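Student: Could you look at this predicted model? Sequence included:
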Amino acid sequence: MTSASAFAYSYAEATDPTADIFKEAVVAAKGGNWGKVSGLAKKGVALQKGHLFEADFLAKPLSEAIDKKDVAKTAELFANLAYLSIREKLHQNKKENFKNYKNAKARLQLARKSYMDVLDGNVRKQKAASSLAIMSQFNVALENIGNPGLFGVGKKAPDPSGYNQAVKQIEALIVDSFPSFAK
């Protein structure tokens, strides 16, 4: 198995690897296991290699936060890594122009789950209305990927403009709660 295939995953999986890495890193950092945190940082940055939103720019700040044993900054940077993965999924749907409904829907659901698992708790603490608005925009995005229907019944064409607007709102609301993600 090559290093690239070691990081491959299916959109049908229940969790996003970057969400899992975030959780592991926070637990390890709180437990003072900085060697594990360092390895997870390298793995997380590598996961985004060759993607629409690479994470190379996070490598140095992650290393610095780990060296300083700064749990809060480390958690914030791993959350940013998860945000890049969420954006990746949202934008990959746009890039593929909703050609495969099943993949587009699974990708969107995984982005939503990653948001819920990693970012929503802090968004909700800061501004509950933003949390509700983000969830609403995920629903709007889902409506706008279209639907092939069952034997043509319930068929709905994708609305790229509506989807793009929902994605912009999701990103803007997340960045409003996490200004450091604006890069």
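Tutor: Yep, it's here.
Student: alpha carbons only for contacts and neighbour counts from here, please
Tutor: Will do.
Student: which residues are contacting the helix or strand where residue 64 lies?
Tutor: For residue 64, the element it lies in under DSSP states H and E is helix 56-67. For helix 56-67, contacts defined as Cα atoms under 8 Å, 6 or more residues apart in numbering pick out 34, 37-38, 41-42, 45, 49, 71, 73-74, 77-78, 81.
Student: Which residue ranges of the chain form strands?
Tutor: Using DSSP state E, no strands are assigned anywhere in the chain.
Student: residue furthest from the geometric center of it?
Tutor: Of all residues in the chain, the one whose C-alpha sits farthest from the chain's mean C-alpha position, using Cα atoms, centre = their mean, is residue 151 at 32.9 Å.
Student: Whichever of the contacts of helix 56-67 end up buried, select them in PyMOL.
Tutor: Here is the PyMOL selection string for the buried members of the contacts of helix 56-67, based on 16 or more other Cα atoms under 10 Å:
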select buried, resi 34+37+38+41+45+71+73+74+77+78+81
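Student: for the helix holding residue 64, which positions count as buried?
Tutor: Under the neighbour-count rule (16+ other Cα under 10 Å), helix 56-67 has 58-59, 62-63, 65-66 buried.
Student: And stretch 13-20, by the same measure?
Tutor: With burial defined by 16+ other Cα under 10 Å, the residues of stretch 13-20 counted as buried are 15-20.
Student: Make CSV from the residues you listed and add distance to residue 132 to it.
Tutor: As requested, these are arranged in CSV below (distance: Cα to Cα, whole Å):
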residue, distance to residue 132
15, 22
16, 22
17, 25
18, 23
19, 20
20, 24
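Student: Presented hereafter is structure B, for comparison with structure A:
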Amino acid sequence: MRKWLVMLMALLVIWGMQTSTAWAYSYGKPDEDPVADAYQKAYVALNKKPADFATAEREFKQVRAEMAEHAEIGPQLTKAIEQNLQVKKADQALFYWRQALVRNIQRRLDNLSQDFNDYSKAKVLLAKAYGTFKVLNTLHLKQDNPSLSTKLDGEFQKALNALGNPGLFGVGKKPADRKQFEASKKIILSELEKQYIPTGEKVASGGKGHIGKGPSEETLEDGEESPLEKWGPLTAIVIVVVGAVALFTWLGRRKRHS
């Protein structure tokens, strides 16, 4: 019985170490970003023949206020997208929307720099930044610049590794590397800006700051994990361990009495 118990615990530790550094999450989807999601749907709509501007404008309206208020995107860039959708200029609208996605990646990574020592928040912020990058990468970068696509994907992986790992009950603990994160962040942002924001761009980025939440709203702060996401995996491990101990104890007693 002890042998089986040791093997089970070892498997659980390995599982915990692997899942703590994965991009995919079992509880919710913290890598999703509404601005990127709306862009993806608008992109599909505007690439139809004829272009479906009604769907694109509907998707844009759902995220317009958020885009205008964020300090890194701002009202001017948001207005440029809106105006080009209104006059049916699909390419220009998507051009400015891609700039907004780059600024949103910047926002996540800048916030991560401030919360670097909070592993839970940092992990979610990086996942959101990477989720937005994946939209840009899938729809554009892989086709336009394959070598840069590979390079930046690698830098995101380096940034993930740089967050370290608190481990499972201290097992598998890996120290964070702020220097590596900042180096990867600098490469990611500078390359994305060169790729998607032309030198001398006349439409300015920058807004008023983050949207304030009313006292009755219970939305999570940027980078904050839900209770289920935060405690779900640990709870599952405890349940499995307790269940396994109970099962092996019952089997042992049954063997002795047989």
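Tutor: Everything's here; your move. Predicted model only: the values in this text are computed from it and were never measured.
Student: From residue 30 of structure 1, how far out is the aligned partner of residue 65 of structure 2 in structure 1?
Tutor: Under the alignment (TM-score structural alignment), residue 65 of structure 2 maps onto residue 46 of structure 1. Residue 46 of structure 1 sits 23 Å away from residue 30 of structure 1 when distances are taken as Cα to Cα, to the nearest Å.
Student: Show me which of these two is the more surrounded one.
Tutor: Neighbour tally, residue 46 of structure 1 and residue 30, criterion other Cα atoms under 10 Å: the higher count belongs to residue 46, 18 against 15.
Student: how about the more buried one, what does it touch?
Tutor: Residue 46 of structure 1 is in contact with residue 55, counting by Cα under 8 Å, 6+ apart.
Student: Tell me the spacing between it and residue 56 of structure 1.
Tutor: Using Cα to Cα, one obtains 8 Å as the distance from residue 46 of structure 1 to residue 56 of structure 1.
Student: Identify the spatial nearest neighbour of the residue nearest the centre of structure 1, chain neighbours not counted.
Tutor: Residue closest to the mean C-alpha point of structure 1, counted by Cα atoms, centre = their mean, is residue 86 at 2.0 Å. With Cα to Cα, 6 or more residues apart in numbering as the criterion, residue 86 of structure 1 has its nearest non-adjacent residue at 4.7 Å, and that residue is residue 111.
Student: what does residue 22 of structure 1 give?
Tutor: The shortest distance from residue 22 of structure 1 to any residue that is not its chain neighbour, by Cα to Cα, 6+ apart, is 5.3 Å, and that residue is residue 78.
Student: what's the aligned partner of the one you found in structure 2 in contact with, if anything?
Tutor: Aligned counterpart of residue 78 of structure 1 in structure 2: residue 97 (TM-score structural alignment). Listed by Cα under 8 Å, 6+ apart, the contact set of residue 97 of structure 2 reads 39, 77-78, 81.
Student: Would you tell me which one of those residues comes nearest to residue 240 of structure 2?
Tutor: Using Cα to Cα, the shortest approach to residue 240 of structure 2 within those belongs to residue 39, at 41.1 Å.
Student: How many residues are close by the aligned residue in structure 1 for the closest one?
Tutor: The criterion is TM-score structural alignment: under it, residue 39 of structure 2 has residue 22 as its aligned partner in structure 1. Neighbourhood size, residue 22 of structure 1 [other Cα under 10 Å]: 26.
Student: before we move on, the earlier item: tell me which residue of structure 2 lines up with the residue nearest to residue 86 of structure 1.
Tutor: Pairing criterion TM-score structural alignment: the partner of residue 111 of structure 1 within structure 2 is identified as residue 129.
Student: So that match sits against residue 112, correct?
Tutor: No: under the criterion of Cα atoms under 8 Å, residue 129 of structure 2 is not in contact with residue 112, lying 9.7 Å apart.
Student: Please identify the buried residues of the helix ranked longest in structure 1?
Tutor: Ordering each helix of structure 1 by length in residues (DSSP state H) puts helix 71-95 first. Of the residues in helix 71-95 of structure 1, those with enough neighbours to count as buried (16+ other Cα under 10 Å) are 71, 73-94.
Student: and that helix, how far out from the chain's middle?
Tutor: In terms of Cα atoms, centre = their mean, to the nearest Å, the centre of helix 71-95 of structure 1 is set 4 Å apart from its chain centre.
Student: residues near the alignment partner in structure 1 of residue 150 of structure 2, how many?
Tutor: Matched to structure 1 by TM-score structural alignment, residue 150 of structure 2 sits across from residue 132. Other residues near residue 132 of structure 1 number 14, with proximity taken as other Cα under 10 Å.
Student: Could you report the distance from residue 132 of structure 1 to residue 111 of structure 1?
Tutor: Taking Cα to Cα, one finds residue 132 of structure 1 at 16 Å from residue 111 of structure 1.
Student: Sketch out the helices for structure 1, chain order is fine.
Tutor: Counting by DSSP H, the helices of structure 1 are 3-6, 17-30, 34-47, 56-67, 71-95, 101-114, 120-126, 128-144, 160-177.
Student: average gap between the second one and structure 2?
Tutor: It refers to helix 17-30 of structure 1. Compared with structure 2 after fitting, helix 17-30 of structure 1 has a mean deviation of 2.0 Å; criterion: mean Cα distance after the TM-score superposition for structure 1.
Student: What helices and strands are in contact with that helix?
Tutor: The helices and strands touching helix 17-30 of structure 1, judged by 3 or more Cα pairs under 8 Å, 6 or more residues apart in numbering; DSSP states H and E, are helix 34-47, helix 71-95.
Student: The longest one vs helix 160-177, what angle?
Tutor: For helix 71-95 of structure 1 and helix 160-177, the angle between their directions (axes from the mean of the first three to the mean of the last three Cα atoms, to 10 degrees) works out to 170 degrees.
Student: got it, and the shortest one?
Tutor: Direction vectors for helix 34-47 of structure 1 and helix 160-177, defined by the same axes, to 10 degrees, enclose an angle of 160 degrees.
Student: Before I go, just wanted to say thanks for your time.
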